[in-house]
Every structure is written in C-alpha cells, then in structure tokens.
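S.K.: Need coordinates for the following:
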Amino acid sequence: MNGKPKIVREALRACRRYFLFAAVFSLAINLLYLASPLYMLQIYDRVVTSGSETTLVMLTLVLLAAFLALAGLDLVRAAILTRASARLDRLLSARILAASVETPSQGASPSQPIRDFDTFRQVITGSGIHALFDLPWSPIYIGIIFLLHPWLGFFALGSSLLLIAMAVLNEYIVRAPLKQANDLATANYNFTEMSLRNAEVIRAMGMIDGLVRRWGRDRGLAIGQQGRASDRAAVMSGLIRFLRLTMQSLILGLGAYLVIERQITGGSMFAASLLLGRGLQPVEQIVGLWRSLILARAALGRVERLLDGGAQGER
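M.R.: Okay, here's the model as predicted:
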C-alpha cells in the first residue's frame, strides 16, 4: 500500500458539512411531524371535552404553522443534498474521466465510470437518502409512544424490530440476483458499444446474425435476473407494507382496549397510531428503494477501485 488517501473517501469527507446539516434538518423535520399526533391528542382530550372553539382555532393555526415550517425545512434539506451532489461532481468527475482515459478497463465502455458516478450521485438527491436520514429518528416516535402507555410502546418496539428484520431479509434475498443482473447488463452494454464501433468489420464478415443472437442471449439473461430480483423485491415490499398497515391498525385495537380499561384517553389511542405509522415509514421507503441503493453502492465501489488504482499507479 502506498499510504495515499482514498480519493473518493476524501471527496465524501469534504462534503461532510452538507450531510451534517442535512442530518440536523432531518431532526427538526421529524420533531415537526409530532405536530399532527399532538394536535389529535389535544383535540380529543381537550377541545371535544371542553367545547372551546377558541382552543380549536388556536391549535389549528399552530398545526398549520408547524406544517409550513416542515415543508420549508424539507425543501432546504433537499437543496443541501443537491449542493452536496454538485460538490462531489466538481471534486471527482474530472478525475474519473482522466482515470478512464489513463487506465481503460478491458471490455468495458469508456464512459462506464462516469455513468457509475452519476448513478451514485443521483441517489444523493433522491428520496432514498431522505428515508436514510429519517430512519435514525424513528426511536423518537417509539419513545413518545412509550410515554402514552408502556403496552403501546412495547407493541411499537416489536413492530419496528419486525420491519427491520424484514428489511435485512430483503437485502439477503435481493442482493445476489440484483448484482448478477447489473453485471450482465453492464457486460451487454459494453458488448453493444464494441459492436457498434466495429460495425463495418462485422458487416463485411457477415457476422450480423451471430452478433444479434449473442446480444439477444446476453440481454435475455440480464432481463431474467432483473425480473427475478424485481419479483423478490416486490414481494418483500408488499409484505412490509401489509405489516406496517396491519400494525398501525392493531395498535388502534390495543389502544381501544386500554381506553375501555380507562388507562389512556381516546386521543392517546389515535396519536399512537399516527406515531407508529411515521416511525415505520422510513423502513418501508428504504425497502421500496433498495434496488437503487444497492446499484448505487456497487457503482461507487467500481469508481473507488478505478480511482484508487489510478492513484497507486501514479506513485
């Protein structure tokens, strides 16, 4: 090893300030999401029982102000991540192009490293990274449910652990076919570009029929693996959505039992359902976007290998 710092890692570290700001805004956004369950809690436990229209108007105005602030912070977070993506592009795109020219990969398209980098960069500005930023704050919602009643808290905690286990299972069953599909598709694209560059030679030698047969066979294998991965991901995504909706409804049933036993109020019952739904939502979103996250991770790995190899060769 030459002791030279990893190029991609150094670029990501240079953008750390953007990600830290995004994390801070994510905390504020998730705290503001508490406005809806708190509003419902106050409506059921205070406004309905007291019949105070003034309290209802004031609570509604506060709720609207919280939602307006939430929307503004969400826009700011998206803008910060967009600037992080642009900063990464300024730091790495030229170096990736230079490395592609200096150390071309055998059989690979010359533009493949740039496409890989764009695949990763686009994830930074997509909805998937928002779910990743929101996920660490899910325990806030679980903790607040515990404050409403321990039984509701333990139910929410068990639901969260079950969905996390399903997400890990999704990674296990989708990763292999998705990687194979991506490798086969990349090889097929490279073969297509090579064939088009040598189109005159292929026509002169009468190899068009054989080329089309091989291209179709390779493309069919890639599409087959993509379909296999997509089918598995769709099953897991549907199962996780079913579990989230079921748990969000079952906690209402548990809350109704506690209301009957006069251990909580009706407002607490509905607030617990809203809190649980928000706490589980990032897990469901991440599973739904798992394919793009895996592809982005693999693309970043290829970019790292290209740049680190180039750096080592310059030593």
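S.K.: only C-alpha atoms for contact and neighbour calcs from this point on.
M.R.: Will do.
S.K.: mind checking which helix or strand the residue positioned nearest the centre of the chain is in?
M.R.: The chain has residue 128 as the residue nearest its centroid, 2.4 Å off, counting by C-alpha atoms, centre = their mean. Per DSSP states H and E: residue 128 is located in helix 127-134.
S.K.: what's the following helix or strand after that helix?
M.R.: Helix 127-134 is succeeded, C-terminally, by helix 138-148 (DSSP H and E).
S.K.: Return the set of buried residues in that next one.
M.R.: By 16 or more other C-alpha atoms under 10 Å, the buried positions in helix 138-148 come out as 138, 140-146, 148.
S.K.: where along the stretch 51-200 of the chain do the helices fall?
M.R.: Along the stretch 51-200 of the chain, the stretches classed as helices by DSSP state H, counting those that start in this stretch are 53-102, 112-124, 127-134, 138-148, 150-197, 199-204.
S.K.: And this one, please, so the two structures can be compared:
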Amino acid sequence: MNAFAQLRGLIAPLLVFSLITNLSVLISPLFMMQVLDRVLPSGNIATLVLLAALAIAALALQAVTEAARDISLGRLSRWSERYGADIALRPNEGDAQGLIDKVSNFAGFIGGSAALVALNIPWIPLICAALLFIHPSFLMLLMLLVVTSKGIEMIAASFASSEQDAASKVRTLEKQTLARADQVQRQLGMQNTLQNLRQRFFSLLEARHTHLEACQRTIGFGTGAVALVRSSGQILALALGAYLVTLNKLSPGGMIAASIILAKGFATIEALLNHIPILRQNYRDYKSLCAQSTETIATSIDMPDLDGHLRIEGIIIPRGGGAPPRLDRVTLQLAKGECLAIVGPSGSGKTSLMNAMSGEAPPPIGSVFFDDNELKGLPPAALNQSVGYLPQQAALISGTIAQNICGFATEQGDAKILTAAKLAGVHGLIAALPKSYETDLSHDMYLLSSGQRQRIALARALYDDPQYLFLDEPNALLDAEGEKALAQTLLRLKEQGTTIVMILHRSGIMGLADKVLRLERGRVADFGPRREVLARLGLGGRRIELPILESSSDDLKDWVASQFTRSSDEAFSQKAQAVAAELFSIACQNQSKNTPRIASFVFTFVDDTHCEISMVEDLPNDLAKKMASARENLRKSEVFLTDLPRDEAALARISKLCDRYQVRNSEDATHFTVSLAGDTDISDKGREWIN
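M.R.: Model prediction:
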C-alpha cells in the first residue's frame, strides 16, 4: 500500500492538536468574563488567583500542544520529501522531475502555514457556535465582515485584471521590439531604424508602467479597504456588545469575550479564503502521490555475487496495434566469459534485445536469468553493480571526467577510477588533457571528440568491475586507433571472465566473439559458434554482400581488414583495402538511380603472401572501352590520375597495385577478380604518374 495514503490516519491526532489550539482562543474571553462578572462585584481575591492559575495552566497546555504540533508537522514534511523522492527516482519512472516538484510542494504545504489553515477548518463551526451562544448578533456581524472583505477583494481584482492584461500585452510588444533591435544592430546602414526601435521600446515601457500604476492603485485601495474592515471588526464588536449591555442582554465580560472570539473567527475564515487555491492544488498533488506505484524489490536478503552465466527464455516484446512483435520468442544461453555478437539488419530488434537482456527495459513476456537469478527479482543495487552498459551514443554530463567515470558516486574511489580508465584504454588520453581527470565537461566538452567521449563512457561502464558488459555498436564512432584499444579492452575483459554482449554493424571486432546471434524481424535467424554462423552467412566470413552506396565503403574496408589476423600483415591489409575500395568505386559509378543494387565480394588467401578479391555487381558494366582508355593513358609519358574519370582512375590504380586482374561480363552481372601480393609498398604519393 502507498504510504502516502496512510497519512489519512494522522489526521485525527493532528485535529486533536488543532482543537486544543482553537479552544485556547476561549481562555482570555472566559477569564475576562469571570473577572468582570464574579471577581470585581464580589472582590474575592481567592477566586481571582484561582482563575489566573487556571488560565495560565491552559495557556501552558496550548504552548506545549503547539510545539508538539509544529514538531510533528516538520517531521512529517521531511518524511514526505524523502519517501516521495524515493518513489520519483525509481528506475523507469516517467516524469521524475514533475513528481519531485509535486513532492516538494506537498512537503512545503505540510511544513508551512497552509497546513495549519487546513487543520482549522473543522473548528470554524465551533467559533460560530460560541458567538451564537453569546448572542446571534455577533455571528451576523462576523458574516457581514467576511462578505464585505471578500467582496472588496473581488471588486479590486476585477478592476485590476484589465490593467494587468494590458501590461502583459505591452510587455510582449517590448520583447518583440528588443528582438528586432538586436537583428537591426548587426546590419549596416540601419541606424535610423535602430533609433526608432529604441524610441518605440521606451514608449512601450512608459505605457506598461502606466498600466501597472493603475493596477497597483486599484489593488492598493482594495488592500487598504480590507485592512479597514479587519481593524474595524473588533471595534464594531465592542460597540455592538456595549449596546447589548445597555439593554441588559449581555454582560460586560460577554462583550469582551465576543470581541476577541469574533476577531479570531474573522482571521481564521480570511486565511481559509486566501488559501483555497493552495489547498486545492495540494489536494490534487496528494491524490497523485497516492496513485503512484509502490512496487518494491526486497533488499533485506543479501544477494550472492553473480558469476557471469546468462540465460534468456522466450522473450517477447509486443509492438502494439496488431503489428508483429519487436522480439518474438528469443532464447539463448551464454557461459561465463563468453562474448556474443548480435547482428542483423536495421529494425530487426537488436537494441530491443540488448535492453531486455541488460535490464534497461525488462521484457514483459519471457525471462532473463543472471546465473539462476531472474532479472525482475534482482535488487537494483545488485544489478547496477554487476551489469555495465554502453549505448551507441553515450552521454557525458556536466561535471569532471572523474565524476563521470565513477557515476557521481558519493564516495569517489580514485583507485577504481584509474583502474577503469586504464582498462578502457583512455588513461593516456585523459592524462594528456590540461586538467587531467579534473577536466570540467560543463565547460571543456569541446576538448573531446565523439569517439573519445564514447571511450570515457566505456570506462564508466567498467567502473564497478561488472560481470556482464553490454555494448551497443561500441566501435561505431571510433577510428582505427580507438577500435584497436577497444579490442584490447575486450580481450582483457574476456580473460577476467566478463560475459560480453555486443551489437555489431562493423566487423572490425567480430573476431572477438565466441558466439553470433543473427536476428531478422525480431526472430532468431541463426545462433551458434562464430565460425559456424559466419560460415552459414557466407564462406566463413570470406563473403559479404553490400548495398552499392558510398556509405558502404567503410564497411567493406573493415571486412577486408578483418581477414588479416597477423600484425605483420598490416601493409598487406592496407593494400587489399585500397584495392577493394577502388573496385567498389567502380561499382558506384555504375549505380542505377532508380533500382537499389548489391555488390558481392569474396576474399581468398592463395597462400601466406598472396590473395584474391572478387567482386560481382548485379549489372553489366561496359569496362572494355574503359580498360582500353586506361591502357592508352598508361602508354602516355605523363598523365595525372586527377585528369582521368573516376572509374578509369580506379582501374589505373588497381593495375598498379595488383599482380593481375580479370573482368568478365555476363548478361546481368559484372565479374571482377584481382590477384594481390603482399610485398608492394602502397604509400600515398599524392599525384601519381602512369607510365
């Protein structure tokens, strides 16, 4: 049950406090009545002493009661803020800031004067009954004073509202005029216009002040009139009481008592009328807080350290509206320290699966098990300690780099920060900054590139030494150096037994995966060891199909680079990437504007120092004339590559880099095969001669 709803049980004791404080208003009237009616006529000093002692004891009780009430309301206010903040800041809460504002307003209401006004409401009839008991005329006078006061306020507000609206409209015109002046100020030859706009602004300013003066005058007269009614109330009560005394319908003590009670009643009713909007708003906030979910996760049981095994069973994430689900019955299992690569076309459900597995968005149907612990049963603290998550475009927030890495932990561990940074391969990068780990990203975010921010975010994901690491396209924003550092980090994590799940579009770190999961339209199209899945995808990773788009060139080069695993083959790899890029450039020149096309590449090692790259594009390409033109240019003494058409320049570069090449056209495709040797230097020479 929501604890806010249980606050209703505290209304009764608080009303008891309020009853005692409201009854205390009768102490002075009753004392005066008894003194005037009993002590003075009889001259009995003992009665006076007894009455004074009783009055002082009652006032002491009032003081103790008010102190206890204020302390109780203060504690209740602080409890409401703590409990409400706990609800608002739970994971997956929608408008957390809006909920925090409601909690803050409600806590301020409980600890402020508005709560005292609310507690006085049930006792207004008591005050009215006391006046009625003394004489009905005093109750009629109270009602007359309240109606007169409220009427004056409403009339004053009615007259002032038109002036306030006019002042608001003029203020809008002022802002527009200043905006126009700011535009004109940046342009030449418009000084006259600028001067006119300034004069217009001061004219509007004067007009707004005139409206505000009229508004203030009306409100001032209204406030003064209400103060006059309030001050006159007790005098009128005394006058009315004196008149009733002359008619022998009231005693002098009753006259004094009625004037005091009437003043208290008028103040109470006036405060209530002024606080009605506040009371309504806080009542709405209270009902909203009572309606908040109070699902809690037991934290009293110490959870064992998670070992690294991961299992998901029958995950289904509905899309709604009768559409196919985002994920449909996905099941898999990973052992401790295994690395899973999730691949598939855009929209196939990769990110949805990642979020479901990591606990960022637990699946509504199906189960995720960390070791033997179901995800929904894990305390948030245990999950946060054991799971690291890196989104595709991670955000760093205002604060120092050290604070970002430790996640703004209250007890910042410098050793853990350094360990995480070194493990992520960013310690050198951070140390090279002017302020190192104390670099304030609220001012110096420009010092970091997108890839560098991503690597720092990886250090943040590694800060708590998680047993599970989830990475959404971790190499998407990284350059070659960053990707190598990422690969080294993942290798070290695998050696430590960390279970890794990553979504990949670029294949640069595919070789680190132990298993591959391929998704298509939310379903598992293939799952198993990397070599087997890649073999089923095409020639054990030696074959790839790419859309003929300029943006696919980087993917092609990454794929070619992944074929080389020896550090000594770096030059050979660069040469093969360059040739593949030129082949792809030829295909792009032959692109159809209306029909999307696919190019298929096959990579084959002939031996340790020779390889072949074959490209098949699904459209005939008239390369015969282009080859002839390229050969003709080769015979010339001096020809610059930049002078040739792009496709002929590509053919010329290929002819210089390869041992041999072959082009064959069929009815509906072009076959291009290039043989390469790994002993040719392909350093960029800028403008190359073709001889």
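S.K.: Got a TM-score for the pair?
M.R.: The TM-score (TM-score structural alignment, normalised by the length of structure 1) is 0.63; 248 aligned residues with a C-alpha RMSD of 4.3 Å.
S.K.: quick revisit: could you dump the helices of the stretch 51-200 of structure 1 to JSON lines with distance to residue 259 of structure 1?
M.R.: Formatted as JSON lines, the helices of the stretch 51-200 of structure 1 follow (distance: least, C-alpha to C-alpha, whole Å):
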{"stretch": "helix 53-102", "distance to residue 259 of structure 1": "23"}
{"stretch": "helix 112-124", "distance to residue 259 of structure 1": "44"}
{"stretch": "helix 127-134", "distance to residue 259 of structure 1": "31"}
{"stretch": "helix 138-148", "distance to residue 259 of structure 1": "12"}
{"stretch": "helix 150-197", "distance to residue 259 of structure 1": "12"}
{"stretch": "helix 199-204", "distance to residue 259 of structure 1": "75"}
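S.K.: Which among these is found nearest to residue 254 of structure 1?
M.R.: For these, distance to residue 254 of structure 1 was read as C-alpha to C-alpha. The smallest value, 7.3 Å, belongs to helix 150-197.
S.K.: what's the spacing between the closest one and its chain's center?
M.R.: For helix 150-197 of structure 1, the separation from the chain centroid amounts to 11 Å (computed by C-alpha atoms, centre = their mean, to the nearest Å).
S.K.: Kindly calculate the angle that that helix makes with helix 112-124.
M.R.: 160 degrees (axes from the mean of the first three to the mean of the last three C-alpha atoms, to 10 degrees).
S.K.: what's the longest helix in structure 1?
M.R.: helix 208-260 (DSSP state H).
S.K.: what's the spacing between the residue nearest to the centre of structure 1 and residue 59 of structure 1?
M.R.: 33 Å (C-alpha to C-alpha, to the nearest Å).
S.K.: which bit of structure 2 covers the helix holding residue 128 of structure 1?
M.R.: The aligned range for helix 127-134 of structure 1 in structure 2 is 113-120, by TM-score structural alignment.
S.K.: Need the contact partners of that stretch.
M.R.: Residues outside stretch 113-120 of structure 2 that contact it (C-alpha atoms under 8 Å, 6 or more residues apart in numbering): 14-15, 18-19, 22, 109, 268, 271-272, 275, 278-279.
S.K.: Just the closest of the residues you listed to residue 72 of structure 2, please.
M.R.: residue 14 (8.6 Å).
S.K.: Surely that closest one is in contact with residue 69?
M.R.: Yes. With contact defined as C-alpha atoms under 8 Å, residue 14 of structure 2 counts as touching residue 69 (7.0 Å).
S.K.: More neighbours: which of the two?
M.R.: The neighbour comparison of residue 14 of structure 2 against residue 69 (other C-alpha atoms under 10 Å) goes to residue 69, with 19 against 16.
S.K.: Who are the packing partners of the longest helix of structure 1?
M.R.: helix 150-197, helix 266-288 (3 or more C-alpha pairs under 8 Å, 6 or more residues apart in numbering; DSSP states H and E).
S.K.: Of the helices of the stretch 51-200 of structure 1, which is nearest residue 214 of structure 1?
M.R.: Per C-alpha to C-alpha, nearest to residue 214 of structure 1 of the helices of the stretch 51-200 of structure 1: helix 150-197, 9.5 Å.
S.K.: Which elements pack onto the closest one?
M.R.: Using 3+ C-alpha pairs under 8 Å, 6+ apart: helix 150-197 of structure 1 touches helix 138-148, helix 208-260, helix 266-288, helix 290-314.
S.K.: Please work out which of those is packed deepest.
M.R.: Mean neighbours per residue, mean count of other C-alpha atoms under 10 Å, is largest over these for helix 266-288, with a mean of 23.
S.K.: And it, how far out from the chain middle?
M.R.: That offset, for helix 266-288 of structure 1, works out to 17 Å (C-alpha atoms, centre = their mean).
S.K.: how far apart are it and its match in structure 2?
M.R.: For helix 266-288 of structure 1, the mean deviation from structure 2 after alignment is 1.7 Å (mean C-alpha distance after the TM-score superposition for structure 1).
S.K.: If I take that helix and helix 127-134, what angle do their directions form?
M.R.: Using the same axes, to 10 degrees: helix 266-288 of structure 1 against helix 127-134 is 130 degrees.
S.K.: just the angle between helix 266-288 of structure 1 and helix 138-148, please?
M.R.: 160 degrees.
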